[in-house]
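1. Predicted structure and sequence below. I'll ask about it afterward.
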Amino acid sequence: MCGIYGTTLNYGQKVFDKKLKRIDFRGPDFTGIQSYKTEYNTVTFGHNRLAILDLDARSNQPFTYSEGIHIVFNGEIYNYLEIKAILVNQGHTFRTTSDTEVICAAYLEYGENCVEHFNGMFAFVIYDEKQQLFFGARDRLGQKPFYYYHSGTEFEFASQISAIRLEHKNLSISNKAISNYMVWGYIPDPDSIFTEIKKLPPGHSFTYHLPSGGFKQHKYWDIDYKGQNIFQGSYEDAQEELEVLLTDAVKKRMIADVPLGIFLSGGIDSSLVAALASKSTDKVKTFSVKFNTKSVDESLYAQEVAKHLGTDHHTIECNYEEGLDIIKNISHYYDEPFSDSSAIPSLLLAKHTKKHVTVALSGDAGDESFLGYHRYNWMSIAEKFYKIPGFLRPLITGPMGAIPSYKSNVVANVLKSKSLNDAYIKMMVGGTNGEWYHRPEHDIIEPYRDYLYHNNKNIYERISDFDLKTYLNGDINTKVDRATMAYSLEARSPFLDYRVVEFGRSLPTSYKFLKNNQKRILKDILYKHVPKELFNRPKAGFTMPLAEWFRSELKEYVLDELSTEGLKEIPGIHIGKVQTIIKQHMAHKANGSYTIWKLLVLKQYLNSIN
């Protein structure tokens, strides 16, 4: 994985060097900048390389293929060897053993449809001299980022927004983006924190015509949210087919010319990845993170799984001092406001894992495809309440709302919604923001409404589809990409293989979620390799002790950044209500850590660009 950059703007060599330097943590092995003169303007491509395949300098980028094809590419094409074999039979020649060259040859053979042949995580741009255009694409599920600025014949793109922002004079903070951040905790595609910079959505390609400045976007892939492809086999058939798919997805992601390991939390998904990987190679290296706070220490479970599988396991201990340093610099790596606090342990895990390996497999996306989140179980409870006539529901929600419990208050608030769809949205965005923030007037789930508001599937499949298009892309994939690339570490998730996602979407709900047994099919596959007894515990998230830190080691930092003057710099908030949340938190009267962290991240980001 790497950092890519390109533009039609003629900044000059010093500025190009500065822009690539800003994101060189994404690829420290080689930085390349190349300009190509056209009769209309000069095109410049830049690349920060993290060498994974074909470590030789011949695969450095920007890379030029035959017939005037130039490329900058971030990511991996896992099936490149199969594609390469087909292209060789069709007369294409290769001088490297990289997947970069395969993309170029596939483009010449298949044109814009080449992306349909790729199984991988990627963001790339090809400059086609003959056609005088850029052709670019982003992978199906949004694992690799792609930002771009377009204004007529001015076009600029990069893996991270900071490379575009540097020396750019025409950018303004987007009020809509801040509103979305306050609701979601991240900024959903296609918007960015700047009004003039956009994100290419997952599963999309584009063409940019240099002479005219014309930009066209094309969706080449989507999930089957209409429910047209339903698996017809038995549960046993599904288990067998899914295990074959996952085994192949793991094997493909273990191809590398550098050391490789696995993130092992001790949960279902990462344990299954580790188990399947251990079948095909000796002594896999595994890594987990441990906090010096017992309430959030899940490392013992990972150690038990590692012991059973016989992996070379490493437990990374996290303390306050190291966490504080990352907290105060998170905006440098995330480039946009991003408030998922599990970014901190993710950064720490990546930092120390990099000391041992350059590639790490993860279990990300198992929850979305196989109905693993707690909130899916909550929706099964809510569904029962929605069978009660609407005029009777207040008799239940009223008493529940009076109970001094966060969970009961959330459930009561959710059940006031008109439909299960509305209830899920309210659950996802939280029921308390409206007390301290002016809710946005725009549609907060557009352009993703079609994945939830229809009757083609049951509520569980609809919310799973919706999460795949929103939370997985905007939160999980963003968190993992920025955390790992901050330390030049490549993360690969077999559950993000589009074949696995499509198969998961085709399965009957009961194969995934039956009688409170979430991720049923994954568990049954896992228990073939690891004893069931190791997983008889509640599901735990990748959390950290922010609530405690905000009252102790980080208290001064919070009160300084979110002082009255500091809060005035954050648009749209009720300062008095925010101050009440902070005071109650410090006095142990309530847990306001979620709100405090969200505002700290935004404040830090605004500080960094002023």
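-> Happy to help now that I have it.
2. CA atoms for contacts and neighbours, from now on please.
-> Noted.
3. How about Ser271: what's its closest non-neighbour residue?
-> Spatial nearest neighbour of Ser271, excluding adjacent residues (C-alpha to C-alpha, 6 or more residues apart in numbering): Leu264 at 6.3 Å.
4. scratch that, Thr358
-> Of all residues not flanking Thr358 in the chain, Leu489 sits nearest, at 5.1 Å (C-alpha to C-alpha, 6+ apart).
5. neighbours around the residue nearest to Ser271, how many?
-> Using other C-alpha atoms under 10 Å, Leu264 is surrounded by 31 other residues.
6. Go ahead and confirm it touches Lys285.
-> No. Leu264 is beyond contact range of Lys285, at 9.5 Å (criterion: C-alpha atoms under 8 Å).
7. sorry, back to before: now do the contacts for the residue nearest to Thr358.
-> Leu489 is in contact with 350, 354, 357-360, counting by C-alpha atoms under 8 Å, 6 or more residues apart in numbering.
8. now the residue nearest to Ser271: how far from Glu167?
-> 41 Å (C-alpha to C-alpha, to the nearest Å).
9. now do Gly363
-> According to C-alpha to C-alpha, Gly363 stands 38 Å off from Glu167.
10. Give me the more crowded residue out of those two.
-> Shown here are Gly363 and Glu167; by other C-alpha under 10 Å, Gly363 has more neighbours (23 against 13).
11. Need the three-state assignment for that one.
-> coil (DSSP: H, G, I helix; E, B strand; the rest coil).
12. thought Val273 was touching Leu496?
-> No. In this structure, Val273 is not within contact of Leu496 by C-alpha under 8 Å, at 11.9 Å.
13. adding another structure so you can compare the two:
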Amino acid sequence: MCGIAGMFDTRDRRDIPRDIVGRMNDVQFHRGPDGGDIHFEPGVALAHRRLAIIDVGGGHQPLFNEDGSVVVVFNGEIYNFQELVPELEAAGHRFATHSDTEVIVHAWEQWGEACVQRFRGMFAFVLWDRNRQTLFVARDRLGVKPFFYALLPDGMFVFGSELKALMQHPQMPRTIEPQCVEEYFALGYVPEPRTIYRGVMKLDAGHTLTLRRGEPFPASREYWDVRFTLDAKISAADAEAELTARLRESVRLRMISEVPLGAFLSGGVDSSAVVATMAGLSSNPVITCSMGFDDPSFNETEFAAMVAQRYATDHFVETVASDDFSLVDALAALYDEPYADSSAIPTYRVCQLARTRVTVALSGDGGDESFGGYRRYRMHLMEERMRDALPLGVRRPLFGLLGSVYPKADWAPRPLRAKTTFQAMARDSVEAYFNTVSILRGAQRSQLYSGSFRRELAGYNALEVFRRHAARAGTDDALALIQYLDTKTYLIGDINTKVDRASMAHSLEVREPLMDHELVDWLASLPSSLKVQGNEGKWLLKKALEPQLPHDVLYRPKMGFAVPLARWFRGPLKDRVRAALTGPVLSDSGLFDPDVLKRLCDEHQSGLHDHSAPMWTVMMFEAFLRQQGADARPRAPLAASAA
């Protein structure tokens, strides 16, 4: 796990400013405190910060092939590198190290752009081939590792593992992209491939980019996408057995390390599955880390303790006060662009705890998307059955009217909160699911924005992000479609972003067995009935784990990794959130209606409504503007843009 950065002159062989690249590398020191170096040659600079995991003594980067004509900087892990080495050696390649990084340069020489098809892992890398005058960029299939880039007006291609690296370049644009503001207030993050800054991009997951000097800037090329075929002919019993074997292989690959290794253990199904599998593969006790809260309604440590006791893990628990909001400002600096998942706070804390014991930690991230674990999936399937009973032409006017007149009743028992259900019934499947996951619904966002900003958006709606992905999903199965949407948006833009920044802030590598692409592909071939049955999500995973985990861990209600925002904003953060929402930073941006911001505070703090989620979203946007110095004023499009 590392940080990479650099520059490439797409037009000529101009000298790269060494001071700028040095700052780009230094600002990512936290991603790789074990070493750092930069390779310069005319028109090219490749910088690297190293967190040593594999071949601690010899795997330094930038790393070269035998004659020095190919050089790579790499962030991540190639888990199957030991399998590729003999094949490449048989083809005549000579290895000077025992690192997975060296596999990349020889695989490029052997297979060219198709080398990424052979890699099983999490990665973002940039490779320069002097003989071919080619810069090759790749990102892993599920976007575990980040990659940011921009093409500046002078033809300089600038890249880094984090936005803060790119922002060291004085010509980097800081103008906010209005459509990305709309996407952020819907989803709580800026989805791929854009960033909050106009002209600064993220390389899409499962994509490569091949640049050749003097040629037009290319479009990225997709080399992988998950396909929900649902066509596997397999019994439930055989599927359980195969899942157990595949999970064991995925975990085994991710336990290769020359430094201390452990796991996060939340007490949920996914992390417990990973720990149970690790215990079966290790002759030593697994080191496990859990984060507890002093508020029982947010605390899962008793379930983590059940698993830790069963497998005699070396278990560490840290209890965080439920008023642990000291990280609010730190998060804005950590994520570089607006990011509103409040579970970033406990994630930061559990990474901080883990780093005191290990350098590598395995997590259970990705299980909900592939196994069908979110509660919202079951609600969506119920609504889909209702939508199937009536055509959209009947549903839209009927339930649209009911949804508009039925009162919003956050305080009422769940069966009486029918407004959201009526609104969902008036929509098609994609729009309904988008509405379900949105932090601020369409009407709320429109009210939040100033009149001038609404005009600047020119009718753009963040729903288009989901429409674009749905058009490529290749399935009309109700569950598979929303699993695909989450895999392309929430998993990459929210979860992977959260874990990467929180872990790298503490120089901790986090590995993700449930996001192994071969496992994900296999699960996508299984019928949806093996994932959700009735009111039970993750059905197959739970059945497979029954011999290994306590019933109370497998079948208890899902809790989630949350913090008590509603209470914070009526108590210890009452004045702070009001100052942010009604202060000069948001007012001067010209993006928001100040009366609506004040009303959010008044209604929440009086107890009339729970506006904690939208208030947190606005608060984190204010912190971003205040810390990053972004320019929210409308401007003409950039003359040259990587978009």
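-> That came in fine, so what should we check first? Values in this document were obtained by computation on a predicted structure and should not be read as measured data.
14. so what's the equivalent of Trp539 of structure 2 over in structure 1 up against?
-> With TM-score structural alignment as the criterion, Trp539 of structure 2 lines up with Arg520 in structure 1. Residues near Arg520 of structure 1 by C-alpha under 8 Å, 6+ apart: 370, 511-514.
15. Adding distance to Asn607 of structure 1, write those residues out as TSV.
-> Output for the contacts of Arg520 of structure 1, formatted as TSV (distance: C-alpha to C-alpha, whole Å):
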residue	distance to Asn607 of structure 1
Phe370	40
Tyr511	48
Lys512	45
Phe513	45
Leu514	48
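16. Let's have those in JSON lines, adding neighbour count and distance to Glu196 of structure 1.
-> Shown next, in JSON lines, are these (neighbours: other C-alpha atoms under 10 Å; distance: C-alpha to C-alpha, whole Å):
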{"residue": "Phe370", "neighbour count": "24", "distance to Glu196 of structure 1": "37"}
{"residue": "Tyr511", "neighbour count": "20", "distance to Glu196 of structure 1": "45"}
{"residue": "Lys512", "neighbour count": "20", "distance to Glu196 of structure 1": "42"}
{"residue": "Phe513", "neighbour count": "19", "distance to Glu196 of structure 1": "43"}
{"residue": "Leu514", "neighbour count": "12", "distance to Glu196 of structure 1": "46"}
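17. Centroid-nearest residue for structure 1?
-> In structure 1, the C-alpha nearest the mean C-alpha coordinate belongs to Asn477, at 0.9 Å (C-alpha atoms, centre = their mean).
18. Check for me that it belongs to a strand.
-> No. If the criterion is three-state DSSP, then Asn477 of structure 1 is helix and not within a strand.
19. Leaving out sequence neighbours, find the closest residue to it.
-> Nearest to Asn477 of structure 1 is Gln143, by C-alpha to C-alpha, 6+ apart, at 5.3 Å.
20. Tell me the spacing between that neighbour and Glu298 of structure 1.
-> 26 Å.
21. Show me which of these two is the more surrounded one.
-> Using other C-alpha under 10 Å as the criterion, Gln143 of structure 1 and Glu298 rank with Gln143 on top: 27 against 20.
22. Would you enumerate the residues in contact with the more buried one?
-> 121-122, 473, 477-478, 481.
23. and these as a markdown table, adding distance to Ala249 of structure 1?
-> What follows is the contacts of Gln143 of structure 1, written out as a markdown table (distance: C-alpha to C-alpha, whole Å):
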| residue | distance to Ala249 of structure 1 |
| --- | --- |
| Met121 | 12 |
| Phe122 | 16 |
| Asn473 | 19 |
| Asn477 | 18 |
| Thr478 | 21 |
| Asp481 | 19 |
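24. Return the member of those residues nearest to Asp450 of structure 1.
-> Ranked by distance to Asp450 of structure 1 (C-alpha to C-alpha), the contacts of Gln143 of structure 1 are led by Asn473 at 16.4 Å.
25. Could you find the counterpart of that closest one in structure 2?
-> Correspondence of Asn473 of structure 1 to structure 2, assessed by TM-score structural alignment: Ile492.
26. Just give me the neighbour total for that match.
-> The tally of other residues near Ile492 of structure 2 (other C-alpha under 10 Å) stands at 22.
27. do the one 5 residues further on as well
-> Neighbour count for Thr497 of structure 2, taken as other C-alpha under 10 Å: 20.
28. Contacts only, for it.
-> If you count contacts by C-alpha under 8 Å, 6+ apart, then Thr497 of structure 2 has 144, 146 around it.
29. how near is it to Asp336 of structure 2?
-> Separation of Thr497 of structure 2 from Asp336 of structure 2 (C-alpha to C-alpha): 11 Å.
30. just Arg118 of structure 2 next, same as before
-> 32 Å.
31. between those two, which one's more packed in?
-> Asp336 (19 against 14).
32. Wait, the more buried one touches Ser161, no?
-> No. Using C-alpha under 8 Å, Asp336 of structure 2 is not in contact with Ser161, being 11.4 Å away.
33. can you count the residues close to the residue nearest to Arg49 of structure 1 when sequence neighbours are not counted?
-> Among residues not flanking Arg49 of structure 1 along the chain, Gly27 sits closest, at 4.1 Å (C-alpha to C-alpha, 6+ apart). Per other C-alpha under 10 Å, the neighbour tally for Gly27 of structure 1 reads 26.
34. Spit out the contact partners of the aligned partner of Gly27 of structure 1 in structure 2.
-> Using TM-score structural alignment, the equivalent of Gly27 of structure 1 in structure 2 is Gly32. If you count contacts by C-alpha under 8 Å, 6+ apart, Gly32 of structure 2 has them with 1-3, 49-52, 507.
35. Go through those and give me the one with the most neighbours.
-> The most crowded member of those, judged by other C-alpha under 10 Å, is Gly3 (34 neighbours).
36. Next, the residue nearest to Asn477 of structure 1: secondary structure please.
-> Strictly by three-state DSSP, Gln143 of structure 1 counts as coil.
37. can you check Val71 of structure 2 too?
-> Val71 of structure 2 ends up strand, using three-state DSSP.
38. Now name the helix or strand holding Glu89 of structure 2.
-> Following DSSP states H and E, one finds Glu89 of structure 2 within helix 81-90.
39. Trace that helix over to structure 1 and give me the residue numbers.
-> Residue span in structure 1 matched to helix 81-90 of structure 2, by TM-score structural alignment: 80-89.
40. now the helices for the stretch 251-400 of structure 1?
-> Using DSSP state H, counting those that start in this stretch, the helices of the stretch 251-400 of structure 1 run over 268-280, 299-309, 320-327, 330-334, 343-353, 366-370, 374-385, 394-402.
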